[in-house]
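>>> Whatever this is, show me its structure:
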Amino acid sequence: MRTISIISQKGGAGKTTLALNLAVVARSAGCSVAIFDTDPQASAYQWSTWRDGDEPPVIDCGSPTLLPVKLKQAAKDGVDLAIIDTPPHADIMAREAAKAADLMLIPCKPQAFDIASAQTSAELARSSRKDAFVVLMGGPQRAAVVYSDVADVIEGTDEMEGMGVALAPVMLTQRAAYHHSIAQGQTVTEFEPDGKAAEEVNNLWNWLTTVIDIPLGHTKGENA
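Reported below is the predicted structural model:
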């Protein structure tokens, strides 16, 4: 089983949106996937109730001590990919999620306070010796100068030291489909499969499969 932990110490960074959209596109690609909701607000779990029990399953896991136990059980149950959605301002849970991760994703809006906050998650990735990427979320579709400046801050330049983590080459921009789909218990690849938001999520997933070896073709409940 592979584990992707989505970690940001800042609220509103887009962690749950990223987790849900990745989980659904992973399942459509043939993965048996489970979402681990470690946020006391349980937004991912609420979303799952709006789906009337449809896959992928969301596992409520509000205690750091329960996370490794439930991950181990998921692996025994044949889950190929675990996606951990973490709460903001939660050092202990963030450390547990980082420890369990094969890959860390750090969602971040292209704004000064958000980028500054991402530094904490980048430091966690470095101390955990885990591969990590910043995924830009909720920015404008066209802002080349802004994104160039953000890339310089995150990855560094000859004159400026970066965060020590890489910037994902795909971003999820500000699109209404992300909000409308979640409210209906869906994700963008279900809500508007031919839309621009769905294209972004598919591109992000395709890139992820080149970064981490994710088992495919074992969707839970289906024959491989």
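
>>> Please make it C-alpha for all contacts and neighbour counts, starting now.
Fine.

>>> buried ones in whichever helix or strand P68 is part of?
Using DSSP states H and E, P68 sits in helix 66-76. Going by neighbour count (16 or more other CA atoms under 10 Å), the buried part of helix 66-76 is 67-68, 71, 74.

>>> and what of stretch 27-43?
27-39, 42.

>>> And the nearest residue to T187 once chain neighbours are set aside, how far from K99?
Of all residues not flanking T187 in the chain, S181 sits nearest, at 5.0 Å (CA to CA, 6 or more residues apart in numbering). Per CA to CA, to the nearest Å, S181 is found 31 Å from K99.

>>> what do you get for T189?
In terms of CA to CA, T189 sits 30 Å off from K99.

>>> ok so, going back, can you list contacts of the helix holding P68?
1, 34, 61, 82, 96-97, 100 (CA atoms under 8 Å, 6 or more residues apart in numbering).

>>> Out of those residues, which sit inside strands?
Secondary structure defined by DSSP state E assigns 34, 82 of those to strands.

>>> Between the contacts of helix 66-76, which sits nearest A122?
Relative to A122, the closest of those is A97; by CA to CA it sits at 13.5 Å.

>>> What strand or helix carries I182?
Per DSSP H and E: I182 is located in helix 176-183.

>>> quick one: that helix to chain centroid distance?
Put simply, helix 176-183 sits 16 Å off its chain's centre (CA atoms, centre = their mean, to the nearest Å).

>>> Could you also give me the structure for this next sequence, so I can compare it with the first?
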Amino acid sequence: MHTIVLATQKGGSGKSTLAIGLALAAKQAGFTVRLIETDPQGTLSNWARRRNNDDVVVEPIYHAADFEPRLKMLATSGLQLAIVDTAAGLSAATTAAIRHSDLCLIPARPSVADIEATVSTLSVARAWKRSYSFVLNQTPIRGQRIDNAANVLAEEAALDLADVLARPLIVMRNDHQDSLASGLAVSEFAPNGKSTEEVRGLWQWVETRLNISATNVLIDQVISAAAGMLHVAAERASDETTILAS
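Predicted structure coming up:
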């Protein structure tokens, strides 16, 4: 199982809408997905209640101590992907989520306040040696401010821009908020829209970054399950041999 965490100190950066968009894009790509909510504000839970079906499960985990054992249980159950939405600011739950992530996505709007707010999240990801990338979110369609923000993020991470900035950038459009209000992902609300194209592109970028595909993950799970069955069979055969010998 792979775990993706969306975290940043600044509120209103679009973590929840990105989490939902990525979850549905991954599901449509063939992955089994669980959305995990560590934010007591309950944006994901409220969104799930507005849906007309229960095809995407939102699971609240508000206590840091519960995070690791629950992830292990989900992995054992065969889940392929967990996407975690965190609260604004840094908390024990957010730190636990980042600690156990395969990739920490740090959303930031192209503003000074948002970029400054990424520092603490970046520090936690680095302290636990977790992979991370920035997502420039709610950007204008074009403009120098985007380039400036991207360059500052790269300088902040002390890495080349291509190594730390997810692609594509996510443009500010009403589709994201309208879909959230309707209990939908943007790919369901406007399947042929530009916003959907960008979110699907972002998921493809994540797939490439993590070097995963739904087919390969499923094959790995089948191999692991088969190995487990063989191990149990070998233990039983050994026990029977011991009984016969005695």
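
>>> all helices of the second structure, in order?
Using DSSP state H, the helices of the second structure run over residues 15-28, 43-49, 64-76, 92-99, 112-127, 144-157, 161-164, 174-181, 186-189, 194-210, 214-245.

>>> Out of those helices, which is closest to T8 of the second structure?
With CA to CA, the closest approach to T8 of the second structure among the helices of the second structure belongs to helix 112-127: 5.6 Å.

>>> Any idea how many residues pack against G143 of the second structure?
When neighbours are defined as other CA atoms under 10 Å, G143 of the second structure has 9 of them.

>>> tell me, how many neighbours does M1 of the second structure end up with?
When neighbours are defined as other CA under 10 Å, M1 of the second structure has 18 of them.

>>> so what's it up against?
By CA under 8 Å, 6+ apart, the contact set of M1 of the second structure is 75, 78-82, 217.

>>> okay but W47 of the first structure is in contact with S181, surely?
No. If you go by CA atoms under 8 Å, W47 of the first structure and S181 don't touch, sitting 10.2 Å apart.

>>> shared neighbours of those two, which are they?
With CA under 8 Å, 6+ apart, W47 of the first structure and S181 have no common neighbours.

>>> count of neighbours near L105 of the second structure?
Using other CA under 10 Å, L105 of the second structure has 29 neighbouring residues.

>>> Same check on W128 of the second structure?
W128 of the second structure - counted by other CA under 10 Å - has 14 other residues nearby.

>>> cool, and P215 of the first structure?
When counting by other CA under 10 Å, one arrives at 18 neighbours for P215 of the first structure.

>>> for A19 of the second structure, same thing?
24.

>>> List the contacts of it.
Going by CA under 8 Å, 6+ apart, A19 of the second structure touches 6, 35, 83-85.

>>> between those, which has the most around it?
Going by other CA under 10 Å, V84 tops these with 31 neighbours.

>>> so that residue makes contact with L6?
Yes. In this structure V84 of the second structure lies within contact range of L6 using CA under 8 Å: 6.1 Å.

>>> G11 of the first structure: which of the buried residues of helix 66-76 of the first structure is nearest?
For these, the nearest to G11 of the first structure is L67 (20.8 Å; CA to CA).

>>> Report the two of the contacts of M1 of the second structure separated the most.
A82 and V217 (13.3 Å).

>>> Between these two, point out the one with more neighbours.
Higher neighbour count among A82 of the second structure and V217: A82, with 22 against 18, using other CA under 10 Å.

>>> thought the more buried one was touching I36?
Yes. Assessed by CA under 8 Å, A82 of the second structure is found in contact with I36 at 6.8 Å.

>>> Serialize the helices of the second structure to CSV and add fields for distance to L136 of the second structure.
Putting the helices of the second structure into CSV (distance: least, CA to CA, whole Å) gives the following:
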stretch, distance to L136 of the second structure
helix 15-28, 11
helix 43-49, 21
helix 64-76, 27
helix 92-99, 19
helix 112-127, 10
helix 144-157, 8
helix 161-164, 11
helix 174-181, 15
helix 186-189, 17
helix 194-210, 11
helix 214-245, 26
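
>>> Ok, which of those comes nearest V57 of the second structure?
Nearest to V57 of the second structure, of those and by CA to CA, is helix 43-49 at 7.7 Å.
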